[in-house]
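Participant: the sequence isn't on hand, but the structure is:
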């Protein structure tokens, strides 16, 4: 029986969230002792404890896109970071000033590039998240270009191993297209 650590889970009604959770667990629970958990308001990564003997990638509100975003962060985190709550990172919440927003975006480029690839593999449409509704106005177009450039770099040099495994699993499960630079140019043209 799964123990839900986050606030009361909310189901956004997306019928593919359950299959996504099952796919993550089938891909990673045995080798990495990690489960994907539908959570409440705030996403969080929780390492295993005596009470919960597996690591938890907790995504917000049962949203498919939140799950992919949190999975992307997990795919980048190294072994030592995966032993720390939220990988040991300090999070600056919504309401960031311009400098804090630039720092936030710099850290988010790689995970959002992986999330973009996962979103395409899951046969969905991607949109960057600047996550700052009550702060400095973000440069959404500029951030999208930086995330896209990182995605192109991953396409040329390869994705991190866990990300690559999950992109393939998503494509198989959700019949997503093969992600190529040609597909990206056609479906997601530059500004």
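Facilitator: That came through, no problem. A quick note: this is a predicted structure, and the numbers were derived from the prediction, not measured.

Participant: every contact and neighbour count from this point should use C-alpha atoms.
Facilitator: Will do.

Participant: what does the longest helix seen in the chain contact?
Facilitator: Assignment by DSSP state H gives helix 98-121 as the longest helix of the chain. The contact list for helix 98-121 (CA atoms under 8 Å, 6 or more residues apart in numbering) reads 65, 68-69, 71-73, 76, 92, 125-130, 132, 135-138, 143, 146-148, 150-151, 159, 163, 166-168, 170-171, 174-179.

Participant: another one to put next to it:
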């Protein structure tokens, strides 16, 4: 882990340095619920709002943006279906399928920042499920990214985080500890 403090203000600065000019997108500290809002008549930029100034929330919301394509970035919350905490086992399985790639990217970005990654099933009040398959799927996706590379924007931010936090530029799967999940 990095010895540098993990301040959400630094993450905002680093993200905005990478993407304000090229994608007209800003990372913004939000309130209770994170949300992505495309530019509209009230705001001339796209905004990724993360919850309560939590560094991990910012990394997670950024990860969704990093894998969203051009069309999804035109939609509120990228047009994804979302059922809040309290999901059934079936709803949880669908949630986990959608979360594999963003959480894999979040883990890679967390490593680049020297920040501990915590997998999130985000269903504390829902039906109990076994998260082992989900954890394995996220770990496997990190392995795919380590072999094939990250999407371009994710790689750009990863390198920026590595430079700022002075962490290893390693993205090899051996750099990731499955048992930490």
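Facilitator: Noted; the coordinates are in hand. Predicted, not measured: the structure shown is a model, and the values here were computed from it.

Participant: one step back: which helix or strand lies directly C-terminal to the longest helix of structure 1?
Facilitator: Later in the chain than helix 98-121 of structure 1, the nearest helix or strand by DSSP states H and E is helix 140-157.

Participant: mean deviation of that following helix from structure 2?
Facilitator: By mean CA distance after the TM-score superposition for structure 1, the fitted helix 140-157 of structure 1 averages 1.0 Å away from its aligned residues in structure 2.

Participant: which part of structure 2 matches the helix or strand following that helix?
Facilitator: As assigned by DSSP H and E, the chain's next helix or strand after helix 140-157 of structure 1 is helix 161-174. With TM-score structural alignment applied, helix 161-174 of structure 1 matches the range 152-165 in structure 2.

Participant: that stretch against structure 1, how far on average?
Facilitator: Mean for stretch 152-165 of structure 2 is 0.8 Å (mean CA distance after the TM-score superposition for structure 1).

Participant: that stretch: which residues count as buried?
Facilitator: Buried residues in stretch 152-165 of structure 2, counting neighbours by 16 or more other CA atoms under 10 Å, are found at 154-155, 157-162, 165.

Participant: about what we covered before: buried subset of the contacts of helix 98-121 of structure 1, written for ChimeraX?
Facilitator: Typed into ChimeraX, the next command selects the buried ones out of the contacts of helix 98-121 of structure 1 (criterion: 16+ other CA under 10 Å):
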select :65,68,69,71,72,73,76,126,128,130,132,136,138,143,146,147,148,150,151,159,163,166,167,170,171,174,176
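
Participant: just send the buried residues of stretch 152-165 of structure 2 back as a markdown table, with distance to residue 111 of structure 2 too.
Facilitator: Listed next are these as a markdown table, based on distance: CA to CA, whole Å:
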| residue | distance to residue 111 of structure 2 |
| --- | --- |
| 154 | 13 |
| 155 | 13 |
| 157 | 12 |
| 158 | 9 |
| 159 | 11 |
| 160 | 12 |
| 161 | 9 |
| 162 | 8 |
| 165 | 10 |
